[in-house]
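Enquirer: here you go, sequence then predicted model.
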Amino acid sequence: MTTAVTLPTEVMSQEEKSLGQVNRQMIVILDFGSQYSELIARRFRETQVYSEVLSYRTTAAQLRKLNPKGIVFSGGPNSVYDKNAPKCDPEIWSLGIPILGVCYGMQLMVKQLGGEVTTADLAEYGKASLHIDDPTDLLTNVEDGTTMWMSHGDSVQKMPPGFDLLAHTENTPCAAIADHERKLYGVQFHPEVVHSIGGSALISNFVFQICNCKPTWTTEAFVEEAIREIRAKVGHKRVLLALSGGVDSSTLAFLMHRAIGDRLTCVFIDQGFMRKYEPERLVKLFQEQFHIPVEYVNARERFLSALNGVTDPEEKRRIVGHEFIRVFEESSKELGPFDYLAQGTLYPDVIESADTNMDPGTGERVAVKIKSHHNVGGLPKDLRFKLVEPLRKLFKDEVRKVGRSIGLPEEIVQRHPFPGPGLSIRIIGEVTAERLNILRDADLIVRQEINRRGLYNEYWQAFAVLLPIRSVGVMGDKRTYAFPIVLRIITSEDGMTADWARVPYDVLEVISNRIVNEVKGVNRVVFDITSKPPGTIEWE
């Protein structure tokens, strides 16, 4: 479910300039269809070295122009012997740039450089103890017997010429290998996942000892460069900003206001799918406390009418995205001419909105679309605005750091993520005024009780979902036939993966009792205990 960018030759210099100015030291991750490619990028950024994901089809010539300090080959769903297995440009091996192959990336390295990969006698999934044969270089300070996360069916049978064994597991004879002279490294496990206890040390070794990077990718550096790029792109033009009140758009508003001042106009479109009391509070907060003017547009009836009878979640997102832009266009005509639209699009938004990525030569599927985001997949083709998206390459935790650094108050910095289509995708099936009112009241109770016990910052998200079914209940000796509410409370570091939160039973009990007693139309509360994957955080 990843999206990777191939840099065409004709735009390489522009892309190189964009990336190079932010941080001339960078690590490139070549994506071979892994679920974790962007997670790899995030882990490398935690070392304060910039990293970015590009397509495995990126050529050696393009990489040479970008001049990265290191390259990582991601894992992937294929076997290297599959008919349409993705391959890299073989010239990459001769660039003289350190390379780390992860899982499929290691197997591809072995196969292309003259080794052998075969189907393993025993597939290895989950935790495994790593036994270190060479504790230097890549595995410096990685404890012998440490836990690493495995997920593979193929295994290296014979190393290529010039490679040495670094580590093994009980089922994998070649769990880590290296050609020290050419600085080519391969690991069969996934050091990027939190389950790999020694993963952070390995990544740090690759970044600093092998690639000789310096930790210059900082929040301050990003802010300075983002402001320069905004000013260079926008010039003296005016910018319309889609303000939602979340940490993404609020950070964007502060950043844009610092960059261009009064040439920024924030518009809050109340599409009727916000949580209870949020529209009023948002406008007051920005105007009276932050002194950033906000134009309020009430479009509740318009959006609700547009979704009349619509049940498909992708269609909901498309319609909400379409109407969102149209309302902005209409508002811009009333407020004055605008050339640019600023959006708080993040890297995960781009990732999950990726269209199926097919290799034009082989038809090989590399990435799968999970769901569209209203500010990515829902944009109309005839959009007349030019987009400004300074946060597009950041993860949520990085946005929060940026927000804090430019003065965003903690109540917004720590605000739980809220989808652009709002409650419309937390109502499964058709969206109606009645269902919106029910969900708003239930969602308010969830947030109140989580806040009351000081648990809000412990969770990535805590919200309610309304199901379009009814079940029988009994209240006051009378039969009821009402909706169920699903509690979705999860923990996560970046939204890419998530786990259901182990909420204290007494908290769940109070939330359930309050919803059933206070929200008319609900007679049952259930708790979602599904992780991501296999589920997603939102239900739609």
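Expert: Structure received.
Enquirer: all contacts plus neighbour counts: C-alpha atoms, from now on.
Expert: OK.
Enquirer: need the residue closest to the centroid of this structure.
Expert: Centroid-nearest residue in the chain: P348, 2.2 Å away (criterion: C-alpha atoms, centre = their mean).
Enquirer: hmm, that residue is touching F395, no?
Expert: Yes - using C-alpha atoms under 8 Å, P348 is in contact with F395, at 6.7 Å.
Enquirer: against that first model, consider the following:
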Amino acid sequence: MQEKIIILDFGSQYTQLIARRVRELNVYCEIHPFHSVPELDSSVKGVILSGSPYSVRDEEAPVPDLSTIKGKMPLLGVCYGAQFLSQYFGGEVKPSNTREYGRANLAFINKDNDLMTGVPDQSQVWMSHGDTIVNLPDNYSIIASTEDVSVAAYEVKGENTWGLQFHPEVYHSTDGKTILFNFIVSICGCAQDWTPDSFVDSTVASLKEKLGNDKVVLGLSGGVDSTVAGVLLNKAIGENLTCIFVDNGLLRKNEYQNVLDSYKHMGLNVIGVDAKQEFLSELAGVSDPETKRKIIGRVFIEIFDKEAHKIQNVKWLAQGTIYPDVIESVSVNGPSATIKSHHNVGGLPEKMNLKVVEPLNLLFKDEVRRVGKALSISPALLGRHPFPGPGLAIRILGDITEEKINILQEVDHIFIQGLKDNELYDDVWQAGAMLLPVQSVGVMGDERTYERVVALRAVSSTDGMTADWVHLPYEFLAKVSNDIINKVKGVNRVVYDISSKPPATIEWE
């Protein structure tokens, strides 16, 4: 049974970051909403309480049931979690008199305490709270303080319970990883044996047991998630897996054939479907972004369903769902109200009456790549930038025509190939070009032109939740702009998008 740490989520923006830090220690963990405490069997080695946008003094403040946890197994409260453990059990939390946001340094550390072992004097920590603990319950004792915050960290005497008013999971807490190591490895006794290799072995074994001799169909996109899911399933069930790769006419230049060729070399059983005309005829004259997404999703389901029914006795639909999608569906506040409808296979299980298998639904994106590396998938496939499910449809602002697709494919190809040729591709999380619904005046030779404008976009990110624009060299941007204008008929102006997310999004639609 895989040992694990449970994180109870109170809605903090940092909860997924706690999970990442735990997993970086090669320890498996799961995030659960605070109001849905899972059954705590012998595999659970400890529990972490997350931060929260709420104050513990709010009437609607989240209150977890810790009756099976506190005093019975190792427990660490972070920010809101620490304040809850104080307020609810006899202490007092009040609004802060001094600023408690941003960097601070630990002026006092009880280095004899198991949680603070190896944390140096003046260690920098990251505060982010408007309330502060002013009185601790009688059996609690302070183990760290800053100049302004008396109770930066505490322990509960006679229990394996601790609280931190700072965030050890964020980069700015320089010794946060040491503190988390102390809790997870030293206190909880986790073995640090959850590695990409162990994940592959255990997942392949469980897929063999779960699927037996059943047939499985998987929709491939050429992206990292579906590729890794396909290779894992192939390792488990071999020829009983059939992969379907649909060309919606909105892929990058030559991508359909390039992706099919790369899969052939991997031994995957892939059916390629050229459905360009079906998608383009349905999209004709449609400009609204969400309508475009819905049309693409519907047509994909129809085509995938038709192709899948040509395979006899299929029992399962495989999906490349990853952990952030799972967390979203069971979040503290329920699923997000405005998720863009870009998940290619949304609605397929119901339509096809198939059982669903999701071999990657425990992993974050960076972990999927590490598992792919353990499976010996080529770095070129694993290092591919994310590409939106609706493809170039949401990078062509306005209605879709074959002429616009051809223009954007050429522009995008010059930009992406330029990044690769100049060894900039791996420094960028995602890049692409947008075809704008405006035309501008230009001069080519002695003639006045009135042609299209394209915007180039390149961002850095870890998970796409936040992103910053990449400061590409001016010389590179100048050359790419020049190449696009000279080589792509119909474009006479190139601009570079320097917006971050938030407030902007990565895609333009």
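Expert: Everything's here; your move. Everything numeric here is computed off the predicted structure, so don't read it as measured data.
Enquirer: what about the aligned residue in the second structure for the residue nearest to the centre of the first structure, which helix or strand?
Expert: Using TM-score structural alignment, the partner of P348 of the first structure in the second structure is P324. P324 of the second structure is part of helix 323-329 when elements are defined by DSSP states H and E.
Enquirer: run the chain-centre distance for that helix.
Expert: 9 Å (C-alpha atoms, centre = their mean, to the nearest Å).
Enquirer: could I get the contacting residues of the match of P348 of the first structure?
Expert: F364 (C-alpha atoms under 8 Å, 6 or more residues apart in numbering).
Enquirer: that one and Q16 of the second structure, how far apart?
Expert: Taking C-alpha to C-alpha, to the nearest Å as the measure, P324 of the second structure falls 8 Å from Q16 of the second structure.
Enquirer: is the aligned partner of R457 of the second structure in the first structure part of a helix or strand, or is it coil?
Expert: By TM-score structural alignment, R457 of the second structure lines up with R488 in the first structure. With DSSP: H, G, I helix; E, B strand; the rest coil as the basis, R488 of the first structure sits in strand.
Enquirer: and R488 of the first structure, how many neighbours?
Expert: As a burial measure, R488 of the first structure scores 21 neighbours (other C-alpha atoms under 10 Å).
Enquirer: right, and it touches L466 too?
Expert: No - in this structure R488 of the first structure lies outside contact range of L466 using C-alpha under 8 Å: 10.8 Å.
Enquirer: which SS state does R479 of the first structure fall under?
Expert: Per three-state DSSP, R479 of the first structure ends up strand.
Enquirer: that one: what's it in contact with?
Expert: Per C-alpha under 8 Å, 6+ apart, neighbours of R479 of the first structure: 472-473.
Enquirer: pull the longest helix from the first structure.
Expert: As assigned by DSSP state H, the longest helix anywhere in the first structure is helix 313-335.
Enquirer: all helices for the second structure, in order.
Expert: 15-24, 80-87, 176-181, 196-211, 224-237, 255-264, 276-283, 289-308, 323-329, 348-352, 365-374, 379-382, 402-421, 474-487.
Enquirer: mean shift between the second one and the first structure?
Expert: Here helix 80-87 of the second structure is compared with the first structure after superposition; its mean distance to the aligned residues, by mean C-alpha distance after the TM-score superposition for the first structure, is 1.7 Å.
Enquirer: ok, and what's touching that helix?
Expert: Outside helix 80-87 of the second structure, the residues that touch it by C-alpha under 8 Å, 6+ apart are 49-52, 54-56, 76-77, 92-93, 132-133, 136-137, 162-165.
Enquirer: how about the strands in the stretch 1-150 of the first structure?
Expert: 26-31, 50-55, 70-73, 99-102, 116-132, 146-158 (DSSP state E, counting those that start in this stretch).
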